[in-house]
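1. Quick one: sequence and predicted model below, then my questions.
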Amino acid sequence: MNIYLENLERIEFSVTMCCTGRCRHCSQGDHYGYSGHIDGEKAAEAVEMVCRYYDIKSLMTFGGEPLLFPETVCAIQSAAERAGIPRREIITNGFFSRDSRRIAEVAHMIAESGVNRIMLSVDAFHQETVPLAPVELFAEWVRAEGVPVEIHPAWLRSPEADNEYDRKTRELLKAFREKGYHVSEGNIIFLKGKAVELLGGAADEVPADPYEDYPDDIRALCFDADGGVLGGSIYKNDIIDIIKAYSPV
């Protein structure tokens, strides 16, 4: 269909730029002033159409904080399950409500939508502004629904480094490990967005951006919260037409 997307195997949705955290390591810049989110019906339609032409192995929804709009997230994830995508993931900070009933409701919605991996961001950066209690409650409800939860931390320098951020992250992770949660290796932060201003002097070196793709070998189709993808928009054009028209130059 398009030689630049011959190896396409993943779909990602930035559901919204709205966020409940104000993390100093954030690569997305200042989230104040954002209020919108991607249209769930349009996004689900795009998933189903892409999967007619490509063997998609994984789909992820993230943000901002995607679970501020759980109905949208679940519409996308349900479409992924119907299309047979084997890995269906959410990255979340786990804080979208303080209401225990709403937290339980969203956990059930996630399970019903077919999500099979929750990557929960817990570390010194997130917990500067994200309260831990509702995050822990969300993790317990999701686990009770049978959805695997993986704690996914961000490190300033490394899991073994001796600095205030990485020491605090190790303390937080210890509590989750004691409750039986799997903790991933996480990732070393890269300085982008407001993180350059807030942490520019704290990191010794800047790792490569782990989210960059080669423009002439697109392996992940990344949708922005405004519907933008590959220089087009699913609000204006069919996703297959956008893929056909894509060129890196």
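-> Nice, thanks for sending it over.
2. From now on I want contacts and neighbour counts done on CA atoms only, so please keep to that.
-> Fine.
3. what's around V50, how many residues?
-> Using other Cα atoms under 10 Å, V50 has 18 neighbouring residues.
4. Over to A203?
-> Using other Cα under 10 Å, A203 has 15 neighbouring residues.
5. wait, what's in contact with it?
-> By Cα atoms under 8 Å, 6 or more residues apart in numbering, the residues touching A203 are 156-157.
6. tell me the secondary structure for it?
-> Here A203 is recorded as coil under DSSP: H, G, I helix; E, B strand; the rest coil.
7. Tell me the spacing between it and R219.
-> Distance, A203 to R219, using Cα to Cα, to the nearest Å: 30 Å.
8. What of G94?
-> Per Cα to Cα, G94 is found 28 Å from R219.
9. With F125 instead?
-> In this view, F125 and R219 are 29 Å apart by Cα to Cα.
10. now Y181
-> To R219, Y181 is 30 Å away according to Cα to Cα.
11. Shouldn't T61 be within a strand?
-> Yes. Assigned with three-state DSSP, T61 falls within a strand.
12. Hmm, it is touching R87, no?
-> No. Between T61 and R87 there is no contact under Cα atoms under 8 Å: 11.5 Å.
13. out of the two, which sits in the more crowded spot?
-> T61 (25 against 17).
14. contacting residues around the more buried one?
-> Counted by Cα under 8 Å, 6+ apart, T61 has contacts 12-15, 73, 89-91.
15. so what's the closest residue to G228 other than its chain neighbours up against?
-> Spatial nearest neighbour of G228, excluding adjacent residues (Cα to Cα, 6 or more residues apart in numbering): I234 at 6.6 Å. Contacts for I234 (Cα under 8 Å, 6+ apart) come out as 42-43, 46, 227-228.
16. want to compare, so here's the second one:
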Amino acid sequence: MNPYIKNLNRIEVLITLACTGQCRHCSEGEHINCSEHIDGDIIAEIVRKVYGRFHIESLMTFGGEPLLYPEAVYKIHTAAKEMNIPKRQLITNGFFSRDTDKIKHAAARLAESGINDILLSVDAFHQETIPLETVKLFAEAISAQDISLRTHPAWLVSDEAENPYNQRTSEILKEFDQMGIARSNGNVIFPGGNALKYLSEYFDTDQQPENPYKEDPEDIRTITISPNGDALGENVYRTDILDILRHYWPEKMHFV
């Protein structure tokens, strides 16, 4: 086994960079002309292959807004369920349709596909452009399916920092608390993309912090697949995933 990936235990799939929000804190930037999305059938087969060789404990789909391409999400998580991967997560902002029937149908399909942990991105930044009432409809539909659901806010500077954004986020979270929805710890905004462009006054731009999502290139625990198929310096649409893992070498990884 390749010694650099012997501890691989997680698969993350970036379904698309397309998004229903236009968040000022987004590290990915403006999300303009992001129509590219993952091929659910191919990734589902990759999940089966990787699970057959590694002790995969969790799989996560995210975006952009992953539920803009729900069929891909369903197929990937169905494969994870078939492989008995214990934790099957989805991160979503909960806004992909205003139609109540479509929202309920999506919630039922998510449950059927085996997702057992949904993180709902709600905070001052998402709710600048995403309607809170529609997100609540989604939250109610998910709760009716008995899927674990937690709010997953983005905090500016820290979750204890006093600023108008965090104050508004706390107000929004209380509304979900009243619905009986638990909170996750969320995440602290990384100064990149839109965050650096629109919120620079809150960051020390003279000192670039460590990217919290950076993998140790000599001890890969998570393989992340981008919408175009890029993964570990190769591309899963052009090269078999097991060959990518077999021939992975740290020098192929480049981090900003």
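-> Cool, got the structure. Since the structure is predicted, the reported quantities are computational estimates derived from the model, not experimental observations.
17. What does the TM-score come to for these two?
-> After superposition, the two chains reach a TM-score of 0.97 (TM-score structural alignment, normalised by the length of structure 1), with 249 aligned residues with a Cα RMSD of 1.2 Å.
18. if we can go back for a sec, now the contacts of I234 of structure 1 as a markdown table including secondary structure and neighbour count?
-> Listed next are the contacts of I234 of structure 1 as a markdown table, based on DSSP: H, G, I helix; E, B strand; the rest coil; neighbours: other Cα atoms under 10 Å:
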| residue | secondary structure | neighbour count |
| --- | --- | --- |
| K42 | helix | 17 |
| A43 | helix | 25 |
| A46 | helix | 19 |
| G227 | coil | 20 |
| G228 | strand | 16 |
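19. preserved in structure 2, out of these?
-> Retained in structure 2 (both residues aligned by TM-score structural alignment, their matches' Cα atoms under 8 Å) from these: 227-228.
20. ok, now how distant is the aligned partner of G228 of structure 1 in structure 2 from E215 of structure 2?
-> With TM-score structural alignment as the criterion, G228 of structure 1 lines up with D230 in structure 2. Going from D230 of structure 2 to E215 of structure 2 by Cα to Cα gives 15 Å.
21. One more: P70 of structure 2?
-> Taken as Cα to Cα, the span from P70 of structure 2 to E215 of structure 2 is 28 Å.
22. neighbour-wise, which of the two wins?
-> Neighbour tally, P70 of structure 2 and E215, criterion other Cα under 10 Å: the higher count belongs to P70, 17 against 14.
23. post-alignment, the helix or strand containing K49 of structure 2 versus structure 1, mean distance?
-> K49 of structure 2 is part of helix 40-53 when elements are defined by DSSP states H and E. Its aligned residues in structure 1 lie a mean 0.4 Å from helix 40-53 of structure 2 after superposition (mean Cα distance after the TM-score superposition for structure 1).
24. so I76 of structure 1 sits in a strand?
-> No. Read with three-state DSSP, I76 of structure 1 is helix and lies in no strand.
25. tally of neighbours for it?
-> 29.
26. ok, and for the strand or helix carrying R109 of structure 2, which residues are buried?
-> Per DSSP H and E, R109 of structure 2 falls inside helix 100-113. By neighbour count on 16 or more other Cα atoms under 10 Å, the buried set for helix 100-113 of structure 2 is 103-104, 106-111, 113.
27. who's in contact with the residue nearest the centre of structure 2?
-> Nearest residue to the geometric centre of structure 2 (Cα atoms, centre = their mean): F62, 2.8 Å. F62 of structure 2 makes contact with 12-16, 90-92, according to Cα under 8 Å, 6+ apart.
28. Could you rerun that using 7 Å?
-> 13-15, 90-92 (Cα atoms under 7 Å, 6 or more residues apart in numbering).
29. For those residues, which ones persist in structure 1?
-> Retained contacts for the contacts of F62 of structure 2 in structure 1, judged by both residues aligned by TM-score structural alignment, their matches' Cα atoms under 7 Å, are 13-15, 90-92.
30. If we only consider these, which is nearest to F138 of structure 2?
-> Closest approach to F138 of structure 2 among those (Cα to Cα): T92, at 10.3 Å.
31. So the closest one is in contact with V122, correct?
-> No. Judged on Cα atoms under 7 Å, T92 of structure 2 makes no contact with V122 at a distance of 9.1 Å.
32. For stretch 138-157 of structure 1, list every residue counted as buried.
-> Those would be 138-143, 145, 147-157, for stretch 138-157 of structure 1 by 16+ other Cα under 10 Å.
33. All the helices of the stretch 101-250 of structure 2, residue numbers only.
-> 132-144, 164-177, 193-198, 241-247 (DSSP state H, counting those that start in this stretch).
34. is it possible to export the ones you listed to CSV including distance to P66 of structure 2?
-> Converted to CSV, the helices of the stretch 101-250 of structure 2 look like this (distance: least, Cα to Cα, whole Å):
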stretch, distance to P66 of structure 2
helix 132-144, 14
helix 164-177, 21
helix 193-198, 19
helix 241-247, 22
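35. nearest to D99 of structure 2, of those helices?
-> Nearest to D99 of structure 2 among the helices of the stretch 101-250 of structure 2 is helix 132-144 (8.9 Å), distances taken as Cα to Cα.
36. how big's the offset between that closest one and structure 1?
-> Helix 132-144 of structure 2 versus its aligned partner: 0.6 Å mean (mean Cα distance after the TM-score superposition for structure 1).
37. about what we covered before: name the residue in G94 and R219 of structure 1 with the higher neighbour count.
-> Between G94 of structure 1 and R219, counted using other Cα under 10 Å, the more crowded position is G94 (27 against 18).
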